[in-house]
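In: Need a 3D model of the sequence below.
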Amino acid sequence: MLDGRLAVLAWRTFSLVVALCSLPPPSSAYFGLTGNQPLSILPLNVPAEDGPPKAQFKLCDRLKLEKKQRRMCRRDPGVAETLVEAISLSALECQYQFRFERWNCSLERYHRASILKRGFKETAVLYALSSAGLTHAIAKACSAGRMERCTCDEAPNLENRKAWQWGGCGDNLKYSNKFVKDFLGKRANKDLRARVDMHNTHVGMKVIKAGVDTTCKCHGVSGSCTVQTCWRQLAPFHKIGMVLKHRYEGAIKVGSNTNQAKGEPGPAPPRARAHAEPFSRTSDLLHIEDSPNFCQVSNYSAGTVARKCHKGKNCEAICCGRGHNTQSRVLTRPCQCQVRWCCYVECKQCTQKEEVYTCKG
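Out: Predicted structure coming up:
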């Protein structure tokens, strides 16, 4: 009898494991900050001994792409390096925008993977920054002539073109949007988490589109502006990062009222929305779970112990009320530099006392 019960228990355990392993992945797009690759080891160049297309294929393989993404990466010699550039662009911007926050966009593989398994607003901004970085990098690569399948944007679509001459080399957002949508694809899974992830991915692309500006240059005799040469230009990615950071701060919670990150029930926030509301109507970032506090070491962050802070600005928030240590140090830097005839710069060495504030344990 005991052996029979053990057999039944073993079968149930096995069935549960199989069911869990067969669950669809929660996200709707995998690349960049939402991908599986370790971001710290991606090269921005390839070994000199590996010429194209061998180097191109190796770089595509290192990115750990899905089958369709790998095919798109390999078909154009300019794509692989642009994908790496997109990862670097979005990662650096994320860390810059969150450098003064408890969650400082730590992209260490374990913490990042844990966050991506949940529906936090940090997850939302990772999806948005990832798609924005990819859209921005592809559009810029087209106009820079680094892609074989695209070139400058040549479609002005201006209302009054009588005195306009389209020229220059615009960033090709049209091709970029088509590429990114095809590259990231759509998942058949239409559960709440998948829909939220896809929505946040599209928010990143929409912010890029909203930041496109028309730049013009005048041509004419004696400085007159009888003809203008105009082209489209994307906003600097720092501006995109600022917009997405603002969207992160105002992110809207949808779905469940339960705080699954802490395991505590709680009332729905004032701006919470129902499952049925179409996500396409809002440009806000969406999340489905409350974030952990990131104060202590956890699956989601290394905590804030020993984190550097700025007294009078963010020490109280970052240190989570534990207080901070103050350490004085003396720095020596070049100063009072002057250019000497003909070809060198002469500087003095200045010392400066500086106080460093770090969070207590």
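In: Only C-alpha atoms from now on, for both contacts and neighbour counts.
Out: Noted.
In: Show me where the stretch 201-350 of the chain has its strands.
Out: Along the stretch 201-350 of the chain, counting by DSSP state E, counting those that start in this stretch, strands occupy 213-219, 227-233, 252-253, 258-259, 264-265, 286-287, 308-309, 324-340, 344-359.
In: structure for this one too, so we can compare:
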Amino acid sequence: LLLRASSAAQPNWMYLGLVGVGPPMQQHPSAGTDLEDPELAEARAVCGALPGLVAQQIEVCMAHPGTIRSVSDGARRGIEECQFQFRNERWNCTTSVDEQSVFGYILERGSTETAFIYAVTSAGVVHAVTQACSSGNLTECSCDAGKQGQATPEGWKWGGCSDNLQYGVNFARKFVDAPERIKSTGLTVKNKKSWSVRVRMNLHNNEAGRQVVASLMRMQCRCHGVSGSCELKTCWKTMPSFSEVGDILKRKYRQAVQVSRGVITGSVKTKGKKRLRRKSKQSRRLPVAKGDL
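Out: The predicted model follows:
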């Protein structure tokens, strides 16, 4: 994942993990003016004051103002887990409240540390948003009761209420990926190729973090019957602790794949489809898996 260093570090959404999201400003309209919808007023007050967001992220914030606090919590979880996992290493995930890019120059390098940061903060947003849904703290989502009451061939049935991972993943994909999807706008032809690789790499690592949370979802069951005989079980799916997610990502960090730009040749009438490939010629035939960093 080693690429050339580029320009100075830019502010980004991870800064919310350091400063948090304050309470919305109270609106006091002048006499004779129409009252603005309270939810819209809150969204405008909250989202307009947040540092480091691109236009698409502000749009998501305006549509889901309550969820942005979970984004802040998720970024904080990612930062704290990064600091824990690297606590005994030379680079220990140092941050600065005065630095809106949070990690400074490290985010502008295509390094294994960069890959870990993108993956762990993306995973943090999934974890925090999903948890907020299941706890009933968000109005736009709840826990996942889709399979509740359904029986299985194994003799147990779905019960309780599973963690709504799909909502968390979809929201994180929409919010966290937004800066990468617009990053190539306005670049010169000279810089476009290198940034194209970086953008795809960052998006890949964002997704890798989300996939780790999904892969660690586990079944939790409760027995029913006389004297705990477990004649009937009700089960639901629950998320892992975030420290488990961090452990897996650190393991992937140690096995990180260095990549370069590759091309899958299409038909004569279509252009080749670009993809990431391993930089090492000896292992280039091995595909870069979704979960790799």
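In: quick one on the thing from earlier: which of the strands of the stretch 201-350 of the first structure is buried the deepest?
Out: Highest mean neighbour count of the strands of the stretch 201-350 of the first structure: strand 286-287, a mean of 29 (counted as mean count of other Cα atoms under 10 Å).
In: Tell me which other helices or strands that one touches.
Out: helix 121-143, helix 192-210, strand 252-253 (3 or more Cα pairs under 8 Å, 6 or more residues apart in numbering; DSSP states H and E).
In: Could you tell me how far it lies from the centre of the chain?
Out: Remark: strand 286-287 of the first structure is offset 15 Å from the chain centroid, using Cα atoms, centre = their mean, to the nearest Å.
In: And for stretch 96-107 of the first structure?
Out: Relative to the centre of its chain, stretch 96-107 of the first structure is centred 12 Å away, using Cα atoms, centre = their mean.
In: cool, and stretch 14-27 of the first structure?
Out: Distance of stretch 14-27 of the first structure from the chain centroid (Cα atoms, centre = their mean) equals 28 Å.
In: Now it: buried residues?
Out: Across stretch 14-27 of the first structure, burial judged by 16 or more other Cα atoms under 10 Å covers Pro26, Ser27.
In: Between the two ends of that stretch, how far is it?
Out: 25 Å (Cα to Cα, to the nearest Å).
In: For it, report the contacting residues that lie outside it.
Out: Outside stretch 14-27 of the first structure, the residues that touch it by Cα atoms under 8 Å, 6 or more residues apart in numbering are Leu116, Lys117, Asn189, Arg193, Ala194, Asp197, Met198.
In: go with 7 Å
Out: Here stretch 14-27 of the first structure makes contact (Cα atoms under 7 Å, 6 or more residues apart in numbering) with Lys117, Arg193, Ala194, Asp197.
In: from the residues you listed, which single one is nearest Lys140 of the first structure?
Out: Nearest to Lys140 of the first structure, judged by Cα to Cα, of the contacts of stretch 14-27 of the first structure is Asp197 at 25.1 Å.
In: mind checking how far that closest one is from Gly185 of the first structure?
Out: Counting by Cα to Cα, the separation of Asp197 of the first structure from Gly185 of the first structure is 12 Å.
In: quick one, which of the two is more surrounded?
Out: A direct count of neighbours by other Cα atoms under 10 Å for Asp197 of the first structure and Gly185 places Asp197 higher, at 26 against 15.
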